[in-house]
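Enquirer: I need the structure of the sequence given here:
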Amino acid sequence: MLIIEVTNAREVMRERIGLLGDRLIGKVLDAEAQVEKALIQEIELSFQEFGIQARIVSVQGPKLTRDNQLEFPIKVRQEREVSFKDE
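Expert: Next up is the predicted model:
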């Protein structure tokens, strides 16, 4: 199992939408969810190219602590099944 924690989602979105849009981050726009959505799309394409079947789940809630432990609860934001493409 892989766990990827995006630690600079706000900065990535700030670069994408500019300084004016920065005011929307956290109020209207969930930077973490948007970055995760883009990552899931890229991971899905890569997995399909390599023939990897997987379940990718974007969740809200868990935090990685300083002593490398996960804290819960989990709220699922998005889930996608990755399977072989029909040719």
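
Enquirer: alpha carbons only for contacts and neighbour counts from here, please
Expert: Fine.

Enquirer: Helices of the protein, start to end?
Expert: Assigned by DSSP state H, the helices in the chain fall at 9-22, 31-50.

Enquirer: Let me have those in TSV, extended by distance to residue 74.
Expert: Output for those, formatted as TSV (distance: least, C-alpha to C-alpha, whole Å):
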stretch	distance to residue 74
helix 9-22	19
helix 31-50	14
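
Enquirer: quick one more, to check against the first:
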Amino acid sequence: MLIIEVTNAREVVRQRIGRLGERLIGRVVDPEAQVEKALIQELETAFKEFGIEARIVSVQGPQLVGRQQLELPIQVREERDVRLIDA
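Expert: Alright, predicted model coming up:
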């Protein structure tokens, strides 16, 4: 199992929407959800290319605490099953 924590979501969204949109970050735009959605799309494409079937779940809540602990109060934001299509 992989856990990927995006640690610079606000900066990524800020670069994408520019200075005018910067004020909207956190009010209208959820930077973590936006970056995770883009990552899920890229992972799905890559997984299909490598023949990998997987379940990718974007959740809100887990927090890494140092290097030894993961807190898991979660709320699922998005889920996608990656399946290979038999030809």
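
Enquirer: Give me the TM-score for this pair.
Expert: The TM-score (TM-score structural alignment, normalised by the length of the first structure) is 0.95; 87 aligned residues with a C-alpha RMSD of 1.0 Å.

Enquirer: if we can go back for a sec, distance to residue 83 of the first structure and mean neighbour count added to the helices of the first structure, as TSV?
Expert: Putting the helices of the first structure into TSV (distance: least, C-alpha to C-alpha, whole Å; neighbours: other C-alpha atoms under 10 Å) gives the following:
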stretch	distance to residue 83 of the first structure	mean neighbour count
helix 9-22	28	14
helix 31-50	7	15
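
Enquirer: right, and these - which one's nearest residue 75 of the first structure?
Expert: Closest approach to residue 75 of the first structure among those (C-alpha to C-alpha): helix 31-50, 12.0 Å.

Enquirer: Trace the closest one over to the second structure and give me the residue numbers.
Expert: Helix 31-50 of the first structure lines up with residues 31-50 of the second structure when matched by TM-score structural alignment.
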